[in-house]
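1. Got a predicted structure plus its sequence, pasted below:
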Amino acid sequence: MKIVYFGSSQFSSKVLEGIVREGIKPVLVVTVPDKPQGRGLKVLPNPVKELSLRLHLEVESISNLNNSDFLGRLKALSCDLFLVVSYGRILSASLLSIPNKLPLALHPSLLPRYRGPAPIQWVLIKGEKETGISIFKVTPKVDSGPIILQKRMSIENKDDYFSLSEKLANLSIPAVCEAIEQIESNTYKLIPQDESKVSYAPKLKKEDGRINWSSSAVTINNLIKGLKGWPGTYTFYRGIRVKILEAEPNSTETNSSPGFIVDLDKEGIYVATLEGVLKIKKLKPEGKKEMSTNSFICGYRPKVGEQFE
């Protein structure tokens, strides 16, 4: 089975590494061009390209998928399948017609729920207890094609974006192998998505990470877990932007207004919310390294009654 793999993210890299380990080696990996990254804006390859080079896979970084030379190269490969995993770009109808069998995609949610570019983040933000992955036929309408198979998993209270991404990537590897076996044996079925159950996971912006203290402690903690890494969650303290890296909801009752500090100890800073108290355990003031709340307390000397805004 000749497969062309499309991907660019860390999640996609994990899936690619796993299927290669299982003996599924794409004839070509297609990814996005290198771009400036980090504070120094050094031009670096994305995780999929980096992995492909390390595994000696044929890889092409391309900005224009409809380039005639590129389309010609794809057609000349006479591939059986496309496998699209967190690629970040929409494939045109002309591209989708190239594989001899199917253009496939893997999406880290239980479609039709959480269609879009940020499903892992949004299931955590929304406080879902279950998620999974879907393998489906790609159609011109994003994340809307008929499903070949799905795998489900529970979300644990301790899960954040990083841990859930890792678990979903591990869940995806045997699922991809199973889907390919079904296609090879022509035993697969295409199940249309139920359009009445559609929900979306839109692209996140930096400002989505601003904490609204007039939410419940559980809601704020879900946001912190979902936005771990990028864009991260933040608030302001004495005019300083502070990232909140780790917290947990506390059911303590308080009469304080949302955002005000109600208690302090070596374990955390306790902040009133609309419902319950949020215990902040790890944070990062702008321009500083991440620190425990105990280190923050020693350095900034916060007091009960002060406000996070």
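-> Right, received. Where do you want to start?
2. only C-alpha atoms for contact and neighbour calcs from this point on.
-> Will do.
3. Quick one: residues contacting the residue nearest the centre of the chain.
-> When C-alpha atoms, centre = their mean is applied to the chain, the residue found nearest the centroid is I120 (4.4 Å). Contacts for I120 (C-alpha atoms under 8 Å, 6 or more residues apart in numbering) come out as P108, S109, Y161, L164, S165, G226.
4. Repeat that for W230.
-> Residues near W230 by C-alpha under 8 Å, 6+ apart: K206.
5. Ok, L124 next?
-> The neighbours of L124, taking C-alpha under 8 Å, 6+ apart as the test, are D160, Y161, N222, L223, K225, G226.
6. which SS state does the residue nearest to the centre of the chain fall under?
-> Look at I120: counting by DSSP: H, G, I helix; E, B strand; the rest coil, its state is helix.
7. Pasting the second one now:
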Amino acid sequence: MTNIIFMGTPDFSVPILEKLHEQFNVDLVVSQPDRPVGRKRKLTPPAVAKKAADLGIDLYQPEKISHPESVEKIKSYNPDIIITAAYGQLLSEDVLNIPELGCVNVHASLLPKHRGGAPIHRSILEGDKETGVTLMYMAKELDAGDIIASVKTDILESDTVGTLHDRLSELGTKILIKELPAILNKENSRTPQNDADATFSPNIEKDDEYVEFNRSAREIFNHIRGLNPFPGSYTTINGQRLKLYLSKILKSKSKETPGTILKDTKGGFIVSTNDYDVEILEVQPSGRKRMPAFQFIENNQSLIGQVFGVDNDS
């Protein structure tokens, strides 16, 4: 019987763990430690840790997977293979060398493009037309190991990071379950990556969330949907944050300063950019819930003519 360790942390990894355990039986789940969540900073287990508990699988949540104590814990399960999906920590060589069949990762991009921690966000932010999932052997360098298999999907105009996240999680589950028997039997193919084609997609930082309207409508459109629903993009008006969740590119072009709120519409309100105007369709004012943009502007008519990102009270 094959001994399998699964390492993962967020929602993306949950369907993969479920199907893997159902089809092959997982002996140990390794996930990130519980973290404070929300305004009350309540200590909360990550999604994969919750699922492991539901499934009755042994769970281990080390602060550092590379720590000697962690390495010994992994060794104690005598794994034949380690499978990871959005775990969130780099595996040291000490861990990579433990399983006879190696460490296999489900990565949410078409490697070598979008190596790193935020491939789904960055694929939309950068305006890619397609993305996918790559099943790969893990190596010391980040996301640089040999490719076992990959599957593609188009990035639709209607996609947000949320919809694409769910689709890639499903594709990742399918490709792992399809390829794993060959991997376990040492019959799978493996293709080295071309490092010259590699691009990197670092984690989303706070500065990445701010929307600059002095850019093209297409860039703004991709920015807003590329952070919807998590972590969300935002702008400021009269010193207050306004999160932006949905927008649409229009055919009109305004000569007003980029970021000017031009007028309200049935769906929301129109804002100028450095080329085509955009219509903002869904927002979240500071301290309130998400709402249709027409509802927000209906209650804030005085904002029409003002400019996002400028202190309009001065």
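-> Good, I have the coordinates. What you see is a predicted model, and the numbers here were worked out from it, not measured in a lab.
8. pretty sure K151 of structure 1 is in a helix, no?
-> No - K151 of structure 1 sits outside any helix when classified using three-state DSSP, being strand.
9. got the end-to-end distance for stretch 270-279 of structure 1?
-> Chord length of stretch 270-279 of structure 1, first to last residue, is 5 Å (C-alpha to C-alpha, to the nearest Å).
10. In a strand, K263 of structure 2, correct?
-> Yes - judged by three-state DSSP, K263 of structure 2 forms part of a strand.
11. how near is it to R39 of structure 2?
-> For K263 of structure 2, the distance to R39 of structure 2 - C-alpha to C-alpha - is 35 Å.
12. Looking at those two, which is more packed in?
-> Ranked by neighbour count (other C-alpha atoms under 10 Å), K263 of structure 2 and R39 place K263 first, with 15 against 6.
13. contacting residues for that one?
-> Applying C-alpha under 8 Å, 6+ apart, the residues contacting K263 of structure 2 are F269, I270, V271, I304, G305.
14. Then A76 of structure 1?
-> Taking C-alpha under 8 Å, 6+ apart as the definition, A76 of structure 1 has no contacts.
15. Roughly how far does it sit from S94 of structure 1?
-> 14 Å.
16. coming back round to it: so can I have CSV of the contacts of L124 of structure 1 showing secondary structure, neighbour count and distance to N250 of structure 1?
-> Output for those, formatted as CSV (DSSP: H, G, I helix; E, B strand; the rest coil; neighbours: other C-alpha atoms under 10 Å; distance: C-alpha to C-alpha, whole Å):
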residue, secondary structure, neighbour count, distance to N250 of structure 1
D160, coil, 24, 18
Y161, helix, 20, 21
N222, helix, 25, 13
L223, helix, 24, 15
K225, helix, 28, 16
G226, helix, 29, 19
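17. ok, so of these, who is nearest I133 of structure 1?
-> Distance to I133 of structure 1 across the contacts of L124 of structure 1 (C-alpha to C-alpha) is lowest for Y161, with 15.0 Å.
18. sorry, back to before: I'd like the contacts of I120 of structure 1 as a markdown table, with distance to F236 of structure 1 appended.
-> Output for the contacts of I120 of structure 1, formatted as a markdown table (distance: C-alpha to C-alpha, whole Å):
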| residue | distance to F236 of structure 1 |
| --- | --- |
| P108 | 33 |
| S109 | 33 |
| Y161 | 23 |
| L164 | 28 |
| S165 | 29 |
| G226 | 20 |
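19. Start from the N-terminal end of the stretch 151-300 of structure 1 and give the strands.
-> Using DSSP state E, counting those that start in this stretch, the strands of the stretch 151-300 of structure 1 run over 233-237, 240-250, 261-265, 268-272, 277-285, 291-292.
20. Would you map the helices across the stretch 1-150 of structure 1?
-> Ranges of helices within the stretch 1-150 of structure 1 are 10-21, 47-54, 68-77, 93-96, 119-125, based on DSSP state H, counting those that start in this stretch.
21. which of the ones you listed sits most buried?
-> Ranked by mean neighbour count, the helices of the stretch 1-150 of structure 1 are led by helix 119-125 with a mean of 24 (mean count of other C-alpha atoms under 10 Å).
22. That helix against structure 2, how far on average?
-> Averaged over the aligned pairs, helix 119-125 of structure 1 sits 0.2 Å from structure 2 after superposition, using mean C-alpha distance after the TM-score superposition for structure 1.
23. Report the separation between T131 of structure 2 and L168 of structure 2.
-> In this view, T131 of structure 2 and L168 of structure 2 are 9 Å apart by C-alpha to C-alpha.
24. Now do the shared contacts for these two.
-> In contact with both T131 of structure 2 and L168: A108, using C-alpha under 8 Å, 6+ apart.
25. Might one say that S256 of structure 1 is in contact with L274?
-> No - proximity of S256 of structure 1 to L274 does not meet the contact threshold set by C-alpha atoms under 8 Å, at 9.3 Å.
26. burial count for the closest residue to Q182 of structure 1 other than its chain neighbours?
-> Nearest residue to Q182 of structure 1, sequence neighbours excluded (C-alpha to C-alpha, 6 or more residues apart in numbering): Y188, at 4.9 Å. For Y188 of structure 1, the neighbour count with other C-alpha under 10 Å is 16.
27. Over to N255 of structure 1?
-> 10.
28. Might you report the residue contacts of the residue nearest to Q182 of structure 1?
-> Going by C-alpha under 8 Å, 6+ apart, the list of residues near Y188 of structure 1 reads I148, A179, Q182.
29. For the second one, grab the count of nearby residues.
-> For A179 of structure 1, the neighbour count with other C-alpha under 10 Å is 19.
30. now do the first one
-> A count of nearby residues for I148 of structure 1, using other C-alpha under 10 Å, gives 20.
31. Pull up the gap between the equivalent of E166 of structure 1 over in structure 2 and L96 of structure 2, please.
-> The alignment partner of E166 of structure 1 in structure 2, by TM-score structural alignment, is D166. Using C-alpha to C-alpha, D166 of structure 2 is found at 28 Å from L96 of structure 2.
32. quick revisit: just the closest of the contacts of L124 of structure 1 to S251 of structure 1, please.
-> Nearest to S251 of structure 1 among the contacts of L124 of structure 1: N222, at 15.1 Å, using C-alpha to C-alpha.
33. Find the residue closest to the closest one in space, skipping its chain neighbours.
-> Per C-alpha to C-alpha, 6+ apart, closest to N222 of structure 1 is I125, 4.8 Å.
34. roughly how far apart are that neighbour and T31 of structure 1?
-> Distance from I125 of structure 1 to T31 of structure 1, counting by C-alpha to C-alpha: 28 Å.
35. What of G276 of structure 1?
-> If you go by C-alpha to C-alpha, the gap between G276 of structure 1 and T31 of structure 1 works out to 45 Å.
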